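**Student:** Sequence isn't available, so here's the structure alone:
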């Protein structure tokens, strides 16, 4: 088994940047359409393409042809014939939806119910959970997890909007569930007036910014219940099951379990199912939204997450040290974000060269791999 050049699929969501991914890859920019996410993995929604000896092939098809060789016996035994994670480069120019994802047990149950009853809303695309993490490549803003309710109560009360008094009371009582339910179930005919009153109050820059993108959306108010996180490049956030979150702007490396189960609550033109979202939300305060890193070897940084599906490493090469071994076996996806990085050996025996925005795939049977050169690369793997 060798290391393969990997070509990802670009998702043209409307909130995406027309310059970030193109500039990273050295392509002309702005691009013709928004480029929101570069998918690097085997998710059936948009699998990457591998430069195999017999010609290009999708990564999911390559893995399905010999799961033990590509995944390793342990990963294949745990997750079946699928890559359990999806790596992305994300570039947000406008806010994404308020959303959360189910835990593993609920995802399995909800998927089974949906499959058995065709009259149910089609909220789920698979039977898997979707915890995710993001490491900022640029200054990055996000909403991540509930903050202390009394702080949100102070901000909403300062607006002086009488109709929001029940929301303020719920927050004073530390009743996040009721506060969220009140806002997301606000009468449709009164929503525009409510958001206009919030904007007119002028006490929240965040609310004003979100209302400019989503006028009349009660998610503008729900956003004020969440931690407003501003990441510097290299800082990270963790979004476990039931965590209400939304990305606002910036570019980052995102790694998640390979699922597309998303429950939306607002700040989106897409379908919103408040009733189902409330079933998966965890109404608990997230005191520290940041996911802190640790150095596990010279130039090798990781972020510990409490799930078996994935682990992320950032490897910094300065051109002076010997090649750096990736501290992971099994299936690995590698993407460079700076410099000139060389990975393992291709079918012709030469290392695979990665410039920024380019990726490679190393199957389990490739064994331990090393990175050389001068630059920065992120490696997704299974713990």
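**Tutor:** Received the coordinates, thanks. These numbers were taken from a predicted model, which means no experiment stands behind them.
**Student:** Every contact and neighbour count from this point should use C-alpha atoms.
**Tutor:** Will do.
**Student:** Show me the helices in the chain, by range?
**Tutor:** 20-25, 59-65, 67-71, 73-79, 104-116, 149-157, 165-172, 176-184, 191-201, 205-213, 219-222, 274-280 (DSSP state H).
**Student:** residues contacting the residue lying closest to residue 179 once chain neighbours are set aside?
**Tutor:** Excluding the flanking residues, the one nearest residue 179 by C-alpha to C-alpha, 6 or more residues apart in numbering is residue 167, at 5.0 Å. Residue 167 makes contact with 153, 178-179, 182-183 under the criterion C-alpha atoms under 8 Å, 6 or more residues apart in numbering.
**Student:** got another, please set it beside the one above:
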């Protein structure tokens, strides 16, 4: 299925029903008082997150959604029926923005979460509300108010724990195939990956995480060059970035310069991304003689001044790939323990957990 991560739709809530002008007319009561009922409330438009969806492609075919109008009021004090709401299912991870104001309306991050995007109009008042001591037969009512009309931008941000980052053809798709059940397209030319791929890495009972492979970046991506800029947004939710590089590029380019180029694009797109935990994965070790691999890797790490964890792997031969995943799982578990530790501390207790005070 083609991956579509952005869509523009129009939503129109139902108008409120009009109030009614009516008078009570019964046998022996030819001039009864007003009995016009109120109009019903218009239906609203809601977005609902559905974990069964993973694309916005349906909105390529239907872009306009309208809720039901409220029924008009009627005589005999009968109020109009409210219009039915319209519910639109979207993937979990959808960010909703008002196109006219560029204001973010909501972020649907969990299954079943609902977001009101267009409020239905209020029903008009019937003439029973305008009776007074000086006007016993009011011929006045009010119309229903219009329902909200909005143009919305839907933007899907993948909910992944780990994001794979790197130049085209760095081996990201091969890596995700090696560590998960995902089967992205793999070939020996740039931009094999044209849409994000998600894979679940399972290391045992209750030990798993989601990894995302996005299209490779090129210099100028933050200004719109290449394909990667379309999907950089998916890195916004990841807790850890794995920066994959080809340890021995066939074109003879410098690995250190490649790493710096990606860092510049990250910083231009979102400086916060550059400060996120990012581990270096030197891929395609199998192209180097076995007795030279470690020295080449250590030289790259030294020239980079790299201080975070780094790994030397061969994704195609599945060498050391699971060791990376085990380290990632350990990292997440330590993060979880740290959060739980902070939550367990009593107010004012600033001791390090596990510290023994006699």
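**Tutor:** On my side now, so go ahead. Everything numeric in this text was worked out from a predicted model, so none of it was measured.
**Student:** what TM-score comes out when they're superposed?
**Tutor:** The TM-score (TM-score structural alignment, normalised by the length of structure 2) is 0.22; 133 aligned residues with a C-alpha RMSD of 7.0 Å.
**Student:** Give me the buried subset of the contacts of residue 167 of structure 1.
**Tutor:** 153, 178-179, 182-183 (16 or more other C-alpha atoms under 10 Å).
**Student:** Residue 7 of structure 1: which of the residues you listed is nearest?
**Tutor:** Nearest to residue 7 of structure 1 among these: residue 183, at 42.5 Å, using C-alpha to C-alpha.
**Student:** I'd say the closest one and residue 221 touch.
**Tutor:** Yes - counting by C-alpha atoms under 8 Å, residue 221 is a contact partner of residue 183 of structure 1 at 7.0 Å.
**Student:** right, and residue 199 of structure 2 touches residue 212 too?
**Tutor:** Yes - between residue 199 of structure 2 and residue 212 there is a contact under C-alpha under 8 Å: 6.5 Å.
**Student:** shared neighbours, the two?
**Tutor:** Joint contacts of residue 199 of structure 2 and residue 212 (C-alpha under 8 Å, 6+ apart) are residue 176.
**Student:** Tell me which of those two has more neighbours.
**Tutor:** Neighbours were counted for residue 199 of structure 2 and for residue 212 using other C-alpha atoms under 10 Å; residue 212 has more, 27 against 20.
**Student:** Could you say which helix or strand holds the more buried one?
**Tutor:** Here residue 212 of structure 2 sits within strand 207-213, counting by DSSP states H and E.
**Student:** and what of residue 198 of structure 2?
**Tutor:** strand 197-204.
**Student:** Tell me which other helices or strands that strand touches.
**Tutor:** When contacts are defined as 3 or more C-alpha pairs under 8 Å, 6 or more residues apart in numbering; DSSP states H and E, strand 197-204 of structure 2 packs onto strand 207-213.
**Student:** rewinding a little: return the distance of the residue nearest to residue 179 of structure 1 relative to residue 176 of structure 1.
**Tutor:** Using C-alpha to C-alpha, to the nearest Å, residue 167 of structure 1 is found at 9 Å from residue 176 of structure 1.
**Student:** before we move on, what about residue 377 of structure 1?
**Tutor:** Distance from residue 377 of structure 1 to residue 176 of structure 1, by C-alpha to C-alpha: 40 Å.
**Student:** do the same with residue 182 of structure 1
**Tutor:** 10 Å.
**Student:** Same check on residue 257 of structure 1?
**Tutor:** Distance from residue 257 of structure 1 to residue 176 of structure 1, by C-alpha to C-alpha: 27 Å.
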